Every structure is written in C-alpha cells, then in structure tokens.
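Colleague: Okay, predicted coordinates and the sequence, questions at the end:
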Amino acid sequence: MNKDAEAINQFLAWLQEPDPAVTRPSGKNSSPVSDLEESGAVDLQVHTIDPLDSEVEALQSLPFESSAVFIEDTSSLELGELPAVQDRFHALIKRRLRAEIEQNPPLFPWETSLWDYETEQSAVADSLSAPLWTTQLQALNLPVPVPQAVLLQIFAECRNVIQSSLREGAKLVRIVESLFPDQSQALNEMAGLVLTASPSRSGATIPASALPESYEVANPTQQMLFSLLAARQMLDAMTLEVSLDCPQAERQWLTAAGTLSLVAEYEPASASLSVKGQLPCAGQLSLRGTTQQALAVCAEAGALKVELGNVHPDQTCALEVELDAADQSALVFTVRLTEEV
C-alpha cells in the first residue's frame, strides 16, 4: 500500500514540474523557430497526450483487491490545486468497478450461482400456455393430414359458432371462410356435399387414387373439402344430441391432461336433462339452459354430474368444461334435445 502511495505522489510531483520542451530559451539571439528546425522532426502530439491514459491500462491490470486498496490511499492524498486529476482518477476507479461487476455479477443471499430468471419465467409461461384442448385434433379421421396451423384456426372458429343458431351448413361455411376468402358459393356447394356424407366415413369419401400427397399440394377445391371435413368432425365432437327415442349420447375429448368423457341423458318423465362427466384432473362442469344453470366442481380427477329440470324438446343447452391443468378458457359443448334423431 505504501509503495502505491509513493508512486502516486511521485506522479503528481512530476505533473507540477515545468515542461522543458516548452521553456523559453535564455539566449538573446535564440529563435524558437530556428531551434525547432535544427532539432529536426518534431513530435506534434507530445502536448496532446494525457499522462493519465497510461493509468487506465495499469489500473485494469490490477486485481479487484488492489483496486480497493487504491481507493483508500487516494482519499489521503493532498492534491492541492489539481481537481481535474482527482476527477479523472475517480472516473478510472468507477470504470474499474463497473468492469468488475459486469465480469462477476453479485449474487443474492439465497443464490449459489447465477440464474437466468427471464428464461425460467418464459419456460413457466410456455407450460401454462401449452394447448389443453387441441390434443383431440390429432384424432380426426381425415383423408390426408392437415397442417396443425389450419386445424387450430378451424378449431378456434368452431368454438365461436358452436352456440350459434345457424344451420349446420352455414356453420361449416362460417368456420372455414377465412381460409378461402371470396369463395362463398363454392364453399356452400361443398358444405352440402360434406353434410350428406356419413361423419364416420368422412375420411373415406375420396378414392385413395385421387388423394393428393398432402394438404399443401392439394388444389383449392380439395383443400376446401378437407377443411370442411375437419370442421364437421370438430362440431360433431362438440355436440351431444339426445331425443325422446334416443335419450342418451356420449362423447370423449382428448386433452393434454387425459381423456374427458361426457354422457348426456334425458328423462322424459321428469323432463330433466343431466350430464355426467369423468374429468382427467381437477375442474368443473357447468350446464346452462334458458333460465337456469347447474354447476359441479371437483378438486381432483373424478366424476361429476349436473342436471337441469323442465327441459323440453327443441331446446339447446350449453355445457362448459373447465380443467385446472392449465390457464385456458373453458371448452363449450352443445347439448341438444330434439323430438327425434
């Protein structure tokens, strides 16, 4: 420490000494111009060099402990009329401290090593936003595989129109029209063909020899057909239809948490409509009619039942299923009671 202080004192004393290179000659006949000419080439940058610049490299080469000692020593120096030197040294010290902190960031008391908290938060956010309801889309029976992005768009539109009062053909057109703008007439004609096909055989309505290799290479008409078939299968999976002749309907929906099973049943004698659900995890069922609503909640995987009374034919109820496996909106099913199937 004494050695460092002595070196700094010598340096400050040197700064106060007159520069012999700029001292006026004592001879009467001496000329500064002639002296410069006789001395040959002159280094014009001598007076522009800041002596403290050399201290930057010396200071950066010191370990962090030496820098701390240096801070303590400079506080006891008598700098006299040299405030600029003091400010410069303070700037060098701050630069050194900043470099040390950037190279060796400090840790919180509970940390033993550096943590990338932003990455960790992103991973948590990704896990929460993982698709909960879209697992079912992989089970669709389609002639050719349809890209996931297309299926997701169709599924989103299905959720928008599932509770609407549109006829089935109009629903199908509404679902896929964003994929085929300005093609309303062709979509309406194609939707009529799709509705006449049996849902269980929708994947076999086209001969294998006429199928394209993939959805991407299919022509626009084929893409319309594949999209409408996917939309119809999604709507069918989201609809439970019961009647006086067929009072029970079942549906299963594959989720990221497991299989969701639903059974809707109508009792003509009591005019009651009930839905039993087997949930793969904690969640709730909500059955909503025109003027009434029933709700059931479970804290873990298990069976739930909701029931409404005074339900008559040609009435439609909304069944909402919420699962606690992820922070996502409920999946809405339609329970439709008709005179006959």
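Modeller: Perfect, I can see it now. Numbers count the residues shown, from 1 in each chain.

Colleague: From now on I want contacts and neighbour counts done on CA atoms only, so please keep to that.
Modeller: OK.

Colleague: which helix is the longest one in the chain?
Modeller: In the chain, with assignment by DSSP state H, the single longest helix is helix 83-103.

Colleague: got another, please set it beside the one above:
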Amino acid sequence: MPTVQERFQAVIKRRLQIEIQNHPPLFPWESQLVEYPEFVEESSVALVPAWGWLAQQSKLNLPVALPDNIFQQLMEKCQLLLTSSLPLGPKLIQAVESFFPEDYQSINDVAGLVLRTAYRSVDALETMPNLQKDYSDLQPRQQMALSLMAAKQLLENLTLQISLANPVIEQQWQTNAGTLIIRVELQSLGRLLKLRVHSELPTAAVLKLQGNGNQTTAASEDADKVSLELDCPPTNQNYTLAVEFPGLEQQPLLLAINLTV
C-alpha cells in the first residue's frame, strides 16, 4: 500500500504540474495571462509627490470642487497675474480664458456677473438649473462661473492689503504638510515705515520679502516660526512675499503685499 500511495501521489503531482504549465493561474486583478518584467527600473517606480498647494481648495467658498489639474493651472495663472497692474476683471478673464478658448465673449459676460455684488455669493451659482455636484457635469457657462469665482477668491487670498489704518493682517494657506500662517504688520518709525512678516511654517521653508529695490530672506530647516522685516518709505508700494517649501513643492507661493499710506 505505501508503494501504491507514493505512485498515486507522484502521478497526481505530475498532472498538476502539467496543468499549471499549460494553464497558469491568474492573480485576482488579471483577466488574462500577463508577462511581467524581471525587474523595474527605479526611476519608473519613484513616487510623484502631490502638488503642495492642492489642499487650499478646501478653503474656497465654492459649491462644486474643481478638478485637481484645473485648480492647479488656475492657481499658477493667478500667481502670474498677481503683480499685474490690470484691474480685477481682466485678470479674471486671463486666468480662465485658456479653459474656454472658443468662448471669450461668454467669459467676458460671466466675469461681469461675478464682479457684481449680488453675484459674489455662491448662491447665484447654486440657483442655476440642473447644477450637478461634479465639474464635468456642469454646463459650459456654469464651469465658467465656477472657474471665475475660484480665480477671484484666489487672487483675493493671495493679496494682503495693509495700511496705517489697518496695520495688521493675517492669512492662512493650507498645504499638504499642514497650515501655513502669515501675519504682516506695519509699524511707523517717524519718516520711515517698517514692514514685518511673521510666519508659522508646517515644514522647512525659505521666505523672501522684497520690494522698493530691497529684499530680505529667512529660512528654517523644520516646522518653526520665522520672521523677517524691511524698512520702507511712507509711500504707496507693492511688496511680494515668496514662500518656498523645498521638500513639498518646487513652485513657491507668491503673496502680494499692497501697502497704502
């Protein structure tokens, strides 16, 4: 009997091997046999970090979220337009016109509505007929309105208006590493003014404050509080603050600081 059992097991094992060779089993995610490479180059499996400023969209007052790629492009366009001397209306049109290249007149019309006081609330968009909760399901005019509203809020959030009558202003920006807090103070020192920027950083960062031909830089190798300041004449001037997170995002966040005496 032991000899018969061993022979039987050998036959079964051989038949199973032949069956597996002829019809290899599939992984749960496979519908057919797939040949995999013996190794994968390291560059092809490197993780691509998420865009660092994507989390800020959650702080915008929008009834429907923008797709990540559109929000990123919109943010980049607003950054480029931030220091332009154009009025807000043309800035909004330039920020979104590449999304709707064949509908310039419609963009112009909707931008006019967005700039009106009664249209600043998201309620105006929510009352549009057949409003869906996904950007791709919106009508072109609704997509325009949503994009223009987002651009307007971004430009407003990226611009800090400060004056002797309103000498302190604070702004928060959400990043994938946590919350960035920027606090700007204006102090009068006789014939000169001093512009101070205090920051609370969620991760290592480099800050650069510049304007009126001067600039100053500060850096931190970890999450920390960092401050920097500039002496400035008592005249209306525009300054910029660039916040770069080397370990999070290559594109720095640019804030405009508009000083009004």
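Modeller: Here it is on my side, so go on. Please read these numbers as outputs of a predicted model, since none were measured by experiment.

Colleague: TM-score for this pair?
Modeller: With the length set by TM-score structural alignment, normalised by the length of the second structure, the two chains reach a TM-score of 0.76; 222 aligned residues with a CA RMSD of 2.4 Å.

Colleague: how about the longest helix of the first structure, aligned to which bit of the second structure?
Modeller: Counting by TM-score structural alignment, helix 83-103 of the first structure lines up with no residues of the second structure.

Colleague: Let me see the ranges of the strands in the stretch 201-341 of the first structure.
Modeller: Under the criterion DSSP state E, counting those that start in this stretch, the stretch 201-341 of the first structure contains strands at 239-243, 248-255, 258-267, 272-279, 283-288, 293-298, 302-308, 315-323, 331-338.

Colleague: Same list, these, but as a markdown table with distance to D4 of the first structure and mean neighbour count please.
Modeller: Converted to a markdown table, the strands of the stretch 201-341 of the first structure look like this (distance: least, CA to CA, whole Å; neighbours: other CA atoms under 10 Å):
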| stretch | distance to D4 of the first structure | mean neighbour count |
| --- | --- | --- |
| strand 239-243 | 85 | 22 |
| strand 248-255 | 71 | 17 |
| strand 258-267 | 72 | 19 |
| strand 272-279 | 75 | 20 |
| strand 283-288 | 71 | 22 |
| strand 293-298 | 74 | 16 |
| strand 302-308 | 76 | 18 |
| strand 315-323 | 70 | 20 |
| strand 331-338 | 74 | 21 |
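
Colleague: Make JSON lines out of these and add distance to I101 of the first structure.
Modeller: Formatted as JSON lines, the strands of the stretch 201-341 of the first structure follow (distance: least, CA to CA, whole Å):
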{"stretch": "strand 239-243", "distance to I101 of the first structure": "62"}
{"stretch": "strand 248-255", "distance to I101 of the first structure": "48"}
{"stretch": "strand 258-267", "distance to I101 of the first structure": "49"}
{"stretch": "strand 272-279", "distance to I101 of the first structure": "53"}
{"stretch": "strand 283-288", "distance to I101 of the first structure": "49"}
{"stretch": "strand 293-298", "distance to I101 of the first structure": "52"}
{"stretch": "strand 302-308", "distance to I101 of the first structure": "54"}
{"stretch": "strand 315-323", "distance to I101 of the first structure": "46"}
{"stretch": "strand 331-338", "distance to I101 of the first structure": "51"}
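
Colleague: do you know which of those lies nearest Q16 of the first structure?
Modeller: The closest of the strands of the stretch 201-341 of the first structure to Q16 of the first structure is strand 315-323. By CA to CA, the value is 80.0 Å.

Colleague: residues contacting A95 of the second structure?
Modeller: Counting by CA atoms under 8 Å, 6 or more residues apart in numbering, A95 of the second structure touches L74, K77, C78, L81, L148, A151.

Colleague: Farthest-apart pair in those residues, please.
Modeller: For the contacts of A95 of the second structure, the farthest-apart pair by CA to CA is L81 and L148; their separation is 13.8 Å.

Colleague: Those two: which has the busier surroundings?
Modeller: Legend: neighbour count by other CA atoms under 10 Å for L81 of the second structure and L148, higher for L148 (28 against 18).

Colleague: Between the two ends of stretch 265-277 of the first structure, how far is it?
Modeller: End-to-end distance for stretch 265-277 of the first structure, by CA to CA, to the nearest Å: 12 Å.

Colleague: Apologies, that question was intended for stretch 247-267 of the first structure.
Modeller: Taking CA to CA, the first and last residues of stretch 247-267 of the first structure lie 7 Å apart.

Colleague: who touches the aligned residue in the second structure for M238 of the first structure in this structure?
Modeller: Using TM-score structural alignment as the criterion, M238 of the first structure maps onto L158 of the second structure. Residues near L158 of the second structure by CA under 8 Å, 6+ apart: Q79, L82, L254, L255, A256.

Colleague: Go again with 10 Å.
Modeller: Applying CA atoms under 10 Å, 6 or more residues apart in numbering to L158 of the second structure gives the contacts 75, 78-79, 82, 152, 171-173, 241, 253-257.

Colleague: tell me, stretch 12-23 of the second structure lands on which residues of the first structure?
Modeller: So stretch 12-23 of the second structure sits over no part of the first structure, by TM-score structural alignment.

Colleague: ok now that stretch, how far from the chain's centre?
Modeller: In terms of CA atoms, centre = their mean, to the nearest Å, the centre of stretch 12-23 of the second structure is set 55 Å apart from its chain centre.

Colleague: Now do the buried residues in that stretch.
Modeller: Under the neighbour-count criterion of 16 or more other CA atoms under 10 Å, stretch 12-23 of the second structure has nothing buried.

Colleague: follow-up on the earlier one: which one of the contacts of A95 of the second structure is nearest I182 of the second structure?
Modeller: So of the contacts of A95 of the second structure, ranked by how close each gets to I182 of the second structure (CA to CA), first place is C78, at 18.8 Å.

Colleague: Just say helix, strand or coil for whichever residue in the first structure pairs up with the closest one.
Modeller: With TM-score structural alignment defining the correspondence, C78 of the second structure maps onto C158 in the first structure. Put simply, C158 of the first structure is helix when judged by DSSP: H, G, I helix; E, B strand; the rest coil.

Colleague: Can you tell me how far S286 of the first structure is from F11 of the first structure?
Modeller: 84 Å.
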